[in-house]
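Q: Pasting the sequence and the predicted model now:
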Amino acid sequence: MSFHSMWAELLPIGRAAASGGYRRFAWTGADADCRAWFAQQARDRGLTHEVDRNGNQWAWLGDPAAGDAVVTGSHLDSVPDGGAFDGPLGVVSAFAALDELRRRGARFAKPLGIVNFGDEEGARFGLACVGSRLTAGALTAEQAHRLTDAEGITLPRAMEAAGHDPGALGPDPERLARIGAFVELHVEQGRALDLSGDPVGIASAIWPHGRWRFDFRGEANHAGTTRITDRRDPMLPYAETVLAARREAALAGAVATFGKVAVEPNGVNAVPSLVRGWLDSRAEGQDTLDTVVAGIERAARAHAAAHGATLDVTRESFTPVVEFDHALRDELARILGTTAGLKVPVLGTGAGHDAGILSGRVPTAMLFVRNPTGVSHSPAESATEDDCTAGVLALADVLEGLACP
């Protein structure tokens, strides 16, 4: 089956008619349909399909127990109203690259695996890369069991409802020990390749990044009868903190975003009692990120005090800078330079990935495919057919160089 045929099959799953974006959340019906699609692709190619203890899907050519396996893939879930390419491009390209290698008559000296990591985006339970974090031991079973969605449904309960036993959740060192290299192909989440004119790039590192929850507490009151001077309105310091985040990030060359907010009691005619905002901040270096977040918190506390509100700040997640394996990165550059004659640019990224989670346990690398809009986590996310083809061929060249020496 061609790349375009696979893409056409996957494209309608979980698509929201109103926005044109995707709602493929972990352990929902759309997620189940994506998983069924993956399993069928594996069967169509005579691959061994399995689901591990953490709900990640694997398709194997050869016996993974032989060790030193070469693995590629990504994820199929999405952010709310996300784009079509973030995650699925890497999975579809993995199957297409295998098809290309078989067309070439490649002889594999190592096992080849294709993976769909579960719940990479964290859209339902609020934590990114749950499947790979559990596998790598970066998230404990106890922590995973405490994750809940907006309706109060726990992760284990959601998994059970989807037909997966959560009883074995936890680290999977034996599986990771079988992997000699993991290469994830991903649409670029930015415009570096578009600006350089290159269809494909290699990742150097993932910026350090984290999520912080800001709870501004004031006093609920009537919007029509409470004098402005008598109000303790937490919406005001929240709004001023959003602007402060923009200023701090711009000064430091970083990024900071308040993209999610919850308000109580959330009435049109009520002064809020609580405004809860989630900050996502990322920077090229740890010191810069620390400076930005400290500056935002300092401004938030000053604004809260000025409006008679209180503030609690909780760090909900954090990932330090991830330097991808230098030897593997250089090998990818050598393969692409020798096989395809490509001088592939090496670039950093502010986006987190399963490859970043695995990097501490397995040699990992990433390929990026050009995104002409630079937009991601949106229906405007895109890649041309020619660039998708270039990505498949580059991935095939890399897999051939690593698994068919």
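A: Cool, the structure landed. Numbers count the residues shown, from 1 in each chain.
Q: contacts, neighbours, all on C-alpha from now
A: OK.
Q: ranges for the strands of the stretch 151-300 of the chain?
A: Assigned by DSSP state E, counting those that start in this stretch, the strands in the stretch 151-300 of the chain fall at 179-187, 200-206, 209-217, 221-222, 255-264, 270-271, 274-282.
Q: Residue 373: which of the ones you listed is closest?
A: Residue 373 lies closest to strand 179-187 among the strands of the stretch 151-300 of the chain, at 11.2 Å (C-alpha to C-alpha).
Q: Next, work out how far apart the closest residue to residue 68 other than its chain neighbours and residue 355 are.
A: Closest residue in space to residue 68, ignoring its immediate chain neighbours: residue 180 at 4.0 Å, by C-alpha to C-alpha, 6 or more residues apart in numbering. Distance, residue 180 to residue 355, by C-alpha to C-alpha, to the nearest Å: 13 Å.
Q: A further structure is provided below for comparison with the first:
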Amino acid sequence: MTAAAQTVPTASGRALADAATVVRWCDELAAVSQDDGRITRVYLSPEHARANAVVDGWMRDAGLETWQDAAGNLHGRVAGATPDAPVLLLGSHLDTVVDAGRYDGVVGVLMAIRTVARVTAAGPLPVALEVVAFSDEEGTRFGKALLGSSAVAGVWDEGWWDLEDGDGVTLRDAFTAFGLDPERVGEAAVRPERLVGYLEAHIEQGPWLERAGQALGVVTSIASARRFAVEAVGEARHAGGTPYERRHDALLTAAEAALAVERICRAEQHVGTVGTMTVEPGAVNVVPGLARFSVDLRGEFDEGRDRVWETIVAAFDEIAARRGVTVTPTEVHRAPAVFCAPRLTAAVRAGIVATGETDPAELFSRAGHDAMSLGLVTDVAMLFLRNPDGISHHPDEFVSEDDVALGLDALAVAVERVADDLAARS
């Protein structure tokens, strides 16, 4: 082999067969949706229950002992070599956004199932392996992300019980209707002292692996995030009779504020998105008196994120003063940056190298993941799979069967490396 030659990553025969199963399962779960013709599966819905039942069957067929926890997350477990063996968690989520793709979250859960079956086929490992299919990562129904993994991490906030969905159903009432007891949600929490760590495989929700020409990547950290609900209060007046100098237009204030978010974040190399906007009174011949919009702000580090937000707030204040409108942001979500543990990322990197990729790509995840919650109680690491064009939260989201196969080989090696390292330290 010449110095310029490279080994082409190649999946094992076992991985190719398992990848075909994983992709078929993704297609089957895509049919579990509350909407005809598109994928929508939200927390504590009939579709949540159906998805759990389907995946529970696949877990049991793979030899895992299964249960649903007090927050509606589905678990599957293979015991370790000893009764007191520590636990390595693997998983992702089964819920979706509205009109979703079929791989976000789901592929990580299904890869974890096949990986556990593969690495325990010859007998138990020095660690117990537990797959967690988290029930609410997206926050689609109640507007609060990471509910399922927050319960598992033991950081449930009692203030969340009053959150309401679009129909006015509270989280507490939805729990009860689903058959869960709100008073027992704390029972979903894991025991941190028993954990070795958490590994999550996930499609990349951006174009960086495709640009690098690599199927798999090692995640170094997960975005620091803050979300805000912003209200702009102006004055509703007659559209024909009110001259421009007398207008206090809430919609134009919100529109200018949205452009300021983009301008500032591009300049500061952060990611800011205004994803929703509503206007009242919403009449064609009335100057808008009220506008509500969202801001989603993400960065690699908490300090930079907060500094950029202060710059955005200053811009909001200037726009509001100039237009005679009051702009009030209210924070609705905050998540610190999570940095992946070196010993676990080394295991993930070893797994990718084992497929034939000599220099695995390292990526900062701009999207949030359940690993953010688990990072509060144990070490975490993530494996990204290439997503052509980087499109996600959209029906065109995709990962190839060949890349899934490579990911399965890499994840199996990573799990075995973690187990071997634990045995060596014992």
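A: Perfect, I can see it now. Given the structure is predicted, the values throughout are model-derived calculations rather than measurements.
Q: between residue 180 and residue 355 of the first structure, which one's more packed in?
A: Set residue 180 of the first structure next to residue 355 and count neighbours by other C-alpha atoms under 10 Å: residue 355 wins out with 25 against 18.
Q: which residue in the second structure lines up with that one?
A: With TM-score structural alignment as the criterion, the equivalent of residue 355 of the first structure in the second structure is residue 371.
Q: looking at the strands of the stretch 151-300 of the first structure, which is buried most?
A: strand 179-187 (a mean of 25; mean count of other C-alpha atoms under 10 Å).
Q: where does the alignment partner in the first structure of residue 28 of the second structure land in three-state SS?
A: Under the alignment (TM-score structural alignment), residue 28 of the second structure maps onto residue 9 of the first structure. With DSSP: H, G, I helix; E, B strand; the rest coil as the basis, residue 9 of the first structure sits in helix.
Q: neighbours around residue 9 of the first structure, how many?
A: If we define neighbours as other C-alpha under 10 Å, then residue 9 of the first structure has 11 of them.
Q: which stretch of helix or strand covers the residue nearest the centre of the second structure?
A: Nearest to the centroid of the C-alpha atoms of the second structure, with distances taken as C-alpha atoms, centre = their mean, sits residue 369, at 3.1 Å. According to DSSP states H and E, residue 369 of the second structure maps onto no helix or strand at all.
Q: gap between the closest residue to it other than its chain neighbours and residue 196 of the second structure?
A: Closest residue in space to residue 369 of the second structure, ignoring its immediate chain neighbours: residue 137 at 7.0 Å, by C-alpha to C-alpha, 6+ apart. Remark: distance between residue 137 of the second structure and residue 196 of the second structure (C-alpha to C-alpha) = 22 Å.
Q: go on, residue 28 of the second structure?
A: Relative to residue 196 of the second structure, and taking C-alpha to C-alpha, residue 28 of the second structure is found at 32 Å.
Q: Please apply the same query to residue 218 of the second structure.
A: According to C-alpha to C-alpha, residue 218 of the second structure stands 19 Å off from residue 196 of the second structure.
Q: Please apply the same query to residue 124 of the second structure.
A: Taking C-alpha to C-alpha, one finds residue 124 of the second structure at 16 Å from residue 196 of the second structure.
Q: Repeat that for residue 245 of the second structure.
A: From residue 245 of the second structure across to residue 196 of the second structure, the span is 64 Å (C-alpha to C-alpha).
Q: Now do stretch 249-261 of the first structure: which range of the second structure does it align onto?
A: Counting by TM-score structural alignment, stretch 249-261 of the first structure lines up with residues 265-277 of the second structure.
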